[in-house]
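Enquirer: return a 3D structure for these sequence lines:
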Amino acid sequence: MKKREIIQAVIIFLIAAFLVNSLIPFFTGSAQALIVLSGSMTPLVLPGDMIVAKSISPDELTVGDVVVFRGTGEKADSLVTHRIVNIQEGKKRVFQTKGDANEEIDDFKVPASDVVGKLTFVIPFAGHLPEASKNKNLFFLTVILPAGLIILDELKRIIKYSSPARARKSEREQNKVARRTSYVFNGVRLSALIFISGFVFTGIFLQNLGGNGPVVLEKEYKVENSGILPSVYVFTPDNPAQKFAIEHWYGVIPPANSTQVIAPENTPAKLSTVPYILPVFWITELAEISPYLPTAFGILLYVSVFTLLLSPFWCRKSGIRSHKKKILVHWLLAQSKRALNLE
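Expert: Got it, this is the predicted structure:
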């Protein structure tokens, strides 16, 4: 087995292992994919986002966790996604919750038995897909038409391989094409594309980087956005217990604007600001690790996507036969020049 084939096999194996590991909780029932319908948790989670809630023991939940639980009263038949703001200990734990976008704490308490799971991931806009599928034209273009093309292609293959002679002939032709075909990567173009896109996206993401890093919060702390895009800010106190003593510890700031954050005096924390082109949930989770990680992740993500979208610019299909033809043409031209004494 060639080195290239080994690398491809390893990559495929790693991707397959990741997918299996991600999907197992859904098959075992320990994780659920849910669609957000209300805006009570904006901007962390927006209406139309798809969230993943993973089952967890109520004893492991702490203040600040975002949980999915069964509603009460008029919302008894629905699930609610809110943040835990207080925990009452006793024979059974009881949680007080609040939506990040709501002014008041929920007027009910959530028993541990009603907790479905903890929010672990957000897929932006994925919840709009079921609604989009109800559009007949869109459904035709995205489902019916591709399915029809696949069926026609399969029928063509069935007819093509209907006789043994045709099958052998087709297989020989495919083997010849496979031997002649290869992919050529233009390293100069790829490097230039990565450099240019990296420069552009770095410029976009670094517009607010100056204020990132350790800060000491006073009673009122002003966070500014001097960029041309909305920005997301996240405060991560050195003492995690102080996070929810900070009023609006994360938020979105419009371009050329600012916001006041109220916090206990002399609260050491880390500030992370990044343009609002990543989901807020992702930014808050990454900022917990490092205030600079959302910026680095955003640059890497957008450069990778941009480079892949422009893959025809730096990767092309090439064949041995066409290469031989080029050599033959060059040789014939050289012989012609010599014959005409042009060299």
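Enquirer: make it CA atoms for all contacts and neighbour counts henceforth
Expert: Fine.
Enquirer: so for stretch 254-265, what gets flagged as buried?
Expert: By neighbour count on 16 or more other C-alpha atoms under 10 Å, the buried set for stretch 254-265 is 254, 259, 261, 262, 263.
Enquirer: should've said stretch 297-304
Expert: For stretch 297-304, by 16+ other C-alpha under 10 Å, it's 298, 299, 302, 303.
Enquirer: and if you look at stretch 23-32?
Expert: Of all the residues in stretch 23-32, those buried under the rule 16+ other C-alpha under 10 Å are 31, 32.
Enquirer: same deal with stretch 89-97?
Expert: Within stretch 89-97, the residues that qualify as buried are 94, 95, 96, 97, counting by 16+ other C-alpha under 10 Å.
Enquirer: from those residues, which single one is nearest residue 203?
Expert: Nearest to residue 203 among the buried residues of stretch 89-97: residue 97, at 39.2 Å, using C-alpha to C-alpha.
Enquirer: to compare with the earlier structure, here is another sequence to fold:
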Amino acid sequence: MKLRAVILLLLISPFFLFLPHIGNLMPMVVLSGSMEPLFNPGDMVILEEINGSQVSVGDVVAFHPPNSKPGTFVTHRVIEIVHQNGTAFIRTKGDNNEDPDGFLTPVENVRGRVIFSIPYLGYLTKYNSNRKIRMLVYLAFTLLPGIGLVLSELPNLIYYSPRLDSLLSKLSAYHSRRRERIIWKRFLLVSLGLLVLFTFLLRPQVSAMDGKLVNSGSMDVVVLTEGVKDYEVLHPGDEFEGQYTLVLGKVLPVLWIVKLYEINPFILRVLNIAMATWGALLLHPLWLSVEPKFKLVRRRNKYALRRL
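Expert: Next up, the predicted model:
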């Protein structure tokens, strides 16, 4: 297997965590800021379908509120399970709201539990109310790549000749015989640089003052707790009072940090190494050499192969 194929496999390997749930997943776009900073308006959250008996206090669930229009769903945190007349209800609250929701929801109305989020992906959907942003996104992801593809192939169509066809065949043959080689000095330099960077970003600049945790740095930090709401985000200068299990810099989306901690707390303790490794793989063109390299060049409307 070629090195590029191995690198690609390693880059997508984190998504293998979702394979056991793939048949029960559904997307939903966040429209309000009631759950900030866990996820934000414009994010797309991924739900795992569950039934009412699987709901627990602390879960962030999407549900159909009672007496609301069909197709209306709210994504809030379950803060209490209430039993009335043999029926189970959930009391919910948005993390960014001061008060709980003013209604109880039957557990049968729960559609799914939030397990992942993709920042800003909701802007690609019809639910984005800002038409200008939606149009810019569509242009960036559809029209501009199409124009680029047409422009890259246009010279080949205009100046096509049997000689060009022969050169393209030779170029394809050369590419099939290319060898990949790791430039170890560059690889170690890139890896070490990223390790230092992510270690600095993830290391929280906090101090203890009068029994309180104070964010004395210039970046937001995430405090993981053991309460119903299992996290707090401290902006520079903010304080936190209470029991906590781990503090780290807010480099990833808050929901990702919370879910990684649920999978295994050790992951967050070596997150700088994991992110540096993933970043180094992503930057593989800097340290992976492919030889020989040939490029098709055009001079005075004539094509030739040039070795780089």
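Enquirer: coming back round to it: farthest-separated two in the buried residues of stretch 254-265 of the first structure?
Expert: Greatest spatial distance in these: 254 and 263, 21.3 Å, computed using C-alpha to C-alpha.
Enquirer: if we can go back for a sec, which of the buried residues of stretch 254-265 of the first structure fall within strands?
Expert: Among those, the members found in strands (DSSP state E) are 259, 261, 262.
Enquirer: need those in JSON lines with distance to residue 3 of the first structure, can you?
Expert: Below are those laid out as JSON lines (distance: C-alpha to C-alpha, whole Å):
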{"residue": "259", "distance to residue 3 of the first structure": "55"}
{"residue": "261", "distance to residue 3 of the first structure": "55"}
{"residue": "262", "distance to residue 3 of the first structure": "58"}
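Enquirer: aligned partner of residue 251 of the first structure in the second structure?
Expert: By TM-score structural alignment, residue 251 of the first structure lines up with residue 232 in the second structure.
Enquirer: assumed that match was part of a strand.
Expert: Yes. Under DSSP: H, G, I helix; E, B strand; the rest coil, residue 232 of the second structure falls within a strand.
Enquirer: for it, which non-adjacent residue is spatially closest?
Expert: residue 223 (5.0 Å; C-alpha to C-alpha, 6 or more residues apart in numbering).
Enquirer: what does the one you found align to in the first structure?
Expert: Residue 223 of the second structure maps onto residue 233 in the first structure, by TM-score structural alignment.
Enquirer: distance check, its match against residue 271 of the first structure.
Expert: According to C-alpha to C-alpha, to the nearest Å, residue 233 of the first structure stands 7 Å off from residue 271 of the first structure.
Enquirer: of all residues in the first structure, which one is nearest the centre?
Expert: Geometric centre of the first structure, nearest residue: residue 123, 7.0 Å, by C-alpha atoms, centre = their mean.
Enquirer: if I read this right, it contacts residue 50, doesn't it?
Expert: Yes. Using C-alpha atoms under 8 Å, residue 123 of the first structure is in contact with residue 50, at 5.1 Å.
Enquirer: remind me, longest helix of the first structure?
Expert: helix 3-28 (DSSP state H).
Enquirer: now the element after that one, going C-ward?
Expert: Counting by DSSP states H and E, the next helix or strand C-terminal to helix 3-28 of the first structure is strand 31-35.
Enquirer: which bit of the first structure covers the lengthiest helix in the second structure?
Expert: Using DSSP H to define each element, the second structure has its longest helix at helix 184-202. Counterpart in the first structure of helix 184-202 of the second structure, with TM-score structural alignment as the criterion, is residues 187-205.
Enquirer: quick check: the matching stretch compared with the second structure, mean distance?
Expert: In the superposition with the second structure, the average deviation recorded for stretch 187-205 of the first structure is 1.5 Å (mean C-alpha distance after the TM-score superposition for the first structure).
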